[in-house]
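[1] just the structure for this:
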Amino acid sequence: MSQDLRVGMVGYAFMGAAHSQAWRTVNHVFDLPARARMSVVCGRSAGQVADAAVKLGWEGHTTDWRSVVESDDIDLVDICTPGDTHAEIALAALAAGKHVLCEKPLANSVAEAREMAAAAAAAKTRGVRAMCGYNYRRVPAVALMRQLVAAGRIGTIRHVRAVYLQDWIVDPQFPLVWRLRKEIAGSGALGDIGAHIVDLTQFVTGQSITAVSALTETFVRTRPLPSASSGLSASGNGAATGDVTVDDAALFLARLDGGAVATYEATRFATGRKNALRVELNGSLGSLAFDFERMNELEVYDATVPAAEQGFTKILVTEAEHPYMAAWWPPGHLIGYEHSFTHEVRDLIEAIAAGQDPAPSFADALQVQLVLDAVERSAAAGSWTEVEPVLEAVQG
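    Predicted structure coming up:
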């Protein structure tokens, strides 16, 4: 790697804007072994990607992602496209010796994710690194949650509760955007937001999901075709309609390999909830709770103190001693959603410079994909379904 880490990003919409914010900011905040250089952004529309390059701060732009992958002037390829293109771009980038950051979920199927994880494992022997972008791991309160669990502060974890609630498609006239088409998105609420709480709970508990019992539901099965869309907004295209081919909601019970039991709920039909992600851990010595709508806070219950002193305590996670926070503002000054992406690319740059595997690796992301697959199989069969072990999946 040169002194500069020259980044080529494919995709410039919602996630592309979030990643661009991170690449623009990371070296202004953190003292890193390499400087992130925003070399080129790629998109399908020549005019729109040219505008995006100016707005988001990229030096150049192109409509050909293969030119990004093949360029000798690019060190890392950042994939911010819909799921149906993740595997092709990531595999080509790894083969070309480029580091890869790929948005979640890793792929649209276990087969694709398995191939990507195997390619990343092979590329690692050549010093090439790959990471999947589960940004909620990098929220300081979540990172603190993991530290407290690892330190044994809540004892043996017995019960996990996780929900991710949105409402942006409650209106049946909301158009049939790509996130509602299985051939592009892979799945609906399950893969889009359910994947986040699967990864987050496994991250903070240090336990993996081994079996699930699930149901999924699609409440609105046909929608107007879109005439335009951006992020989570869209406009319709008259009377023409198309079929929704993904789930609107996914709910499941789970068993974890450390003995805990868990409940998960992911839905885009929680009217009034815009981006409500909440995780609660109940242990033998206490409990922890995180709510993204109050992302700078962590709730802690210590069952080891006298009963007269027990109760949930709110920790404001803004002290310099808290994960990531020393680089930002004085205590009490809050950070936001975009900072999780800045922390993500900071960790990636440091891992590449140190010759270490970043986390979550493609193997970690494959494990999440295997959980999503088990959920879909369980919902179809109406029965408990085991999650395939990652090692067996990689070896195929």
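
[2] going forward, measure contacts between C-alpha atoms and count neighbours the same way
    Noted.

[3] next one: L225 from N237, what distance?
    5 Å (Cα to Cα, to the nearest Å).

[4] higher neighbour count, these two?
    Remark: of L225 and N237, L225 carries more neighbours, 21 against 15, as counted by other Cα atoms under 10 Å.

[5] list residues touching both of L225 and N237?
    In terms of Cα atoms under 8 Å, 6 or more residues apart in numbering, L225 and N237 are both contacted by the residues P175.

[6] tell me who's in contact with the residue lying closest to E183 once chain neighbours are set aside.
    Counting by Cα to Cα, 6 or more residues apart in numbering, D84 is the residue found nearest to E183 once chain neighbours are left out, at 6.9 Å. Listed by Cα under 8 Å, 6+ apart, the contact partners of D84 are 107-108, 183-186.

[7] also this sequence, please, to line up against the first:
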Amino acid sequence: MTTPIRVAVIGAGMAGQAHAFGYRNAMMSVSTPISVELVAIADPNLPLAQSVAARYGFAEAIGDIDALLERDDIDAISVALPNFLHAEVLPKVIASGKHVFAEKPIGRTVEEASSLQELADASDAVTGVGFSFRRLPGLAALAAAIADGRIGEVHTVRGWYNADYAADPAGALSWRYSQEQSGGGALLDIGSHAIDAVQFVAGQISRVDNTTLRTVIAERPVPSAGAIGHGASASNERGPVTNDDIALLSVSFHNGAVGQISLSRIAQGVPNALGVEVFGTRGHASFNSINSGEFVLFEDGLTDAAYNGPRHIVTGPAHPYFTDVAAMPGGGVGTGYAEAFTAEIQEFLRCVAAGTEMDTDFAAASAMMNVVGAALEASKTGTAVDVA
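    Next up is the predicted model:
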């Protein structure tokens, strides 16, 4: 029997709850035995931490984050805090010597991300970052098909992330709407996932050729004390939104491909949809998380012209992560947003057990942030900016 990995989560908000969900379900894995001991949820909002601990079966809740780091009954820690707290908390967690799994992004700027990557690189512990969409079987299978050369040489890429969590003007003015506290609006909050997904599938972005940033809802009501999430506020006091609701990027890739990435947090009627479409010299492939249980693949010349066309492939046990997260080990039962969190936590725990690096490490987070940094600079200057 495998020795349990003792885990804690710092942050009891939406992302922290998603991590707790992942740990709770990590032992679904059948390909690799995983054993987890759910030790603690830590958050300065102790009542919230207590409710999350009770919901997901963690043994206790604590309000003192620093005290958690000094304990010797914890092997690994997830950090899921607002962006402006990562630069403060992550160095202390890394210095504790415990394995670290951080929610994206690991910093608000290129400089913060680079500094945190240096600390992670110097650590003997496993350090990973939560780019959860990579763990959806459909997107992972699409990336594998492109890497195998099934569509030939990639020349055109389109990525998008549309969400409507900010479409209501009454939505509270949380840290997500502050450029200083967040590091970016749609560009970083949801763009981090889309940029990572595009680079995961099509290769590294070398240059941001053009960036358009727009703020449509210029002010919002201040939130009530202790509020989390994207809920509305009835406050009569209002404040300015200082980052973007919409971001449009034109990019170039190291492999010679060109692409576009469109991001919106005010896409009315589209609650949460990440997609990637890639065209190559011998075919194309696409994925949309709204239909996360399938992907599309076209391979030129696969059969005669009368019957050849794009195929909608339903994910199943032959595809990455599926067997370890699906409710039943058969095609068509569906996997989605929740299963992606289970898969990313499983991958983190496998790496902890084996002492190996994650593919979504702090370097991957820095690579994403370098694109964001170039996009912000391109928006200011109106010129193309090379990605660091």
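
[8] out of the contacts of D84 of structure 1, which sit inside helices?
    Cross-referencing the contacts of D84 of structure 1 with the helices (criterion: DSSP state H) gives 183-185 as the overlap.

[9] who's in contact with G311 of structure 1?
    301-302.

[10] please repeat the previous calculation with a cut-off of 10 Å.
    Shown in contact with G311 of structure 1 (Cα atoms under 10 Å, 6 or more residues apart in numbering): 286, 299-303, 305.

[11] doesn't it fall inside a helix?
    No - when DSSP: H, G, I helix; E, B strand; the rest coil is applied, G311 of structure 1 is found to be coil, with no helix at that position.

[12] and it, what's its match in structure 2?
    Taking TM-score structural alignment as the alignment basis, one finds that G311 of structure 1 is matched in structure 2 by G309.

[13] how far away is that match from T281 of structure 2?
    15 Å.

[14] could you point out the longest helix of structure 2?
    Among the segments of structure 2 that qualify as a helix by DSSP H, the longest is helix 362-381.

[15] what ranges do the strands span in the stretch 251-396 of structure 1?
    For the stretch 251-396 of structure 1, strands defined by DSSP state E, counting those that start in this stretch occupy the ranges 261-267, 276-283, 286-291, 297-302, 313-316, 385-386.

[16] how big's the offset between the longest one and structure 2?
    Okay, so that is strand 276-283 of structure 1. With the two structures superposed, strand 276-283 of structure 1 lies on average 0.9 Å from its match in structure 2, counting by mean Cα distance after the TM-score superposition for structure 1.

[17] in structure 2, what residues pair with that strand?
    Residues 273-280 of structure 2 are where strand 276-283 of structure 1 lands when matched by TM-score structural alignment.

[18] try the fourth one
    Residues 294-299 of structure 2 are where strand 297-302 of structure 1 lands when matched by TM-score structural alignment.

[19] how close does the matching stretch sit to structure 1?
    Stretch 294-299 of structure 2 sits 0.8 Å off on average (mean Cα distance after the TM-score superposition for structure 1).

[20] counterpart of P4 of structure 2 over in structure 1?
    Taking TM-score structural alignment as the alignment basis, one finds that P4 of structure 2 is matched in structure 1 by D4.

[21] if you skip the residues just before and after it, what's nearest to that match?
    Spatial nearest neighbour of D4 of structure 1, excluding adjacent residues (Cα to Cα, 6+ apart): R35 at 4.7 Å.

[22] the one you found -> structure 2?
    Under the alignment defined by TM-score structural alignment, R35 of structure 1 is paired with S35 of structure 2.

[23] for that match, what are its contacts?
    Under the criterion of Cα under 10 Å, 6+ apart, the neighbours of S35 of structure 2 are 1-6, 23, 26-29, 346, 349, 353.

[24] so how far is D72 of structure 2 from it?
    From S35 of structure 2 to D72 of structure 2 the distance is 18 Å (Cα to Cα).

[25] all helices for the stretch 101-250 of structure 2, in order.
    The residue ranges that make up the helices of the stretch 101-250 of structure 2, judged by DSSP state H, counting those that start in this stretch, are 110-122, 137-147, 179-182, 186-189, 191-202.

[26] center of structure 1 - which residue?
    Y134 (2.7 Å; Cα atoms, centre = their mean).

[27] hang on, the earlier thing: the residue nearest to E183 of structure 1 belongs to a helix?
    Yes - assigned with three-state DSSP, D84 of structure 1 falls within a helix.
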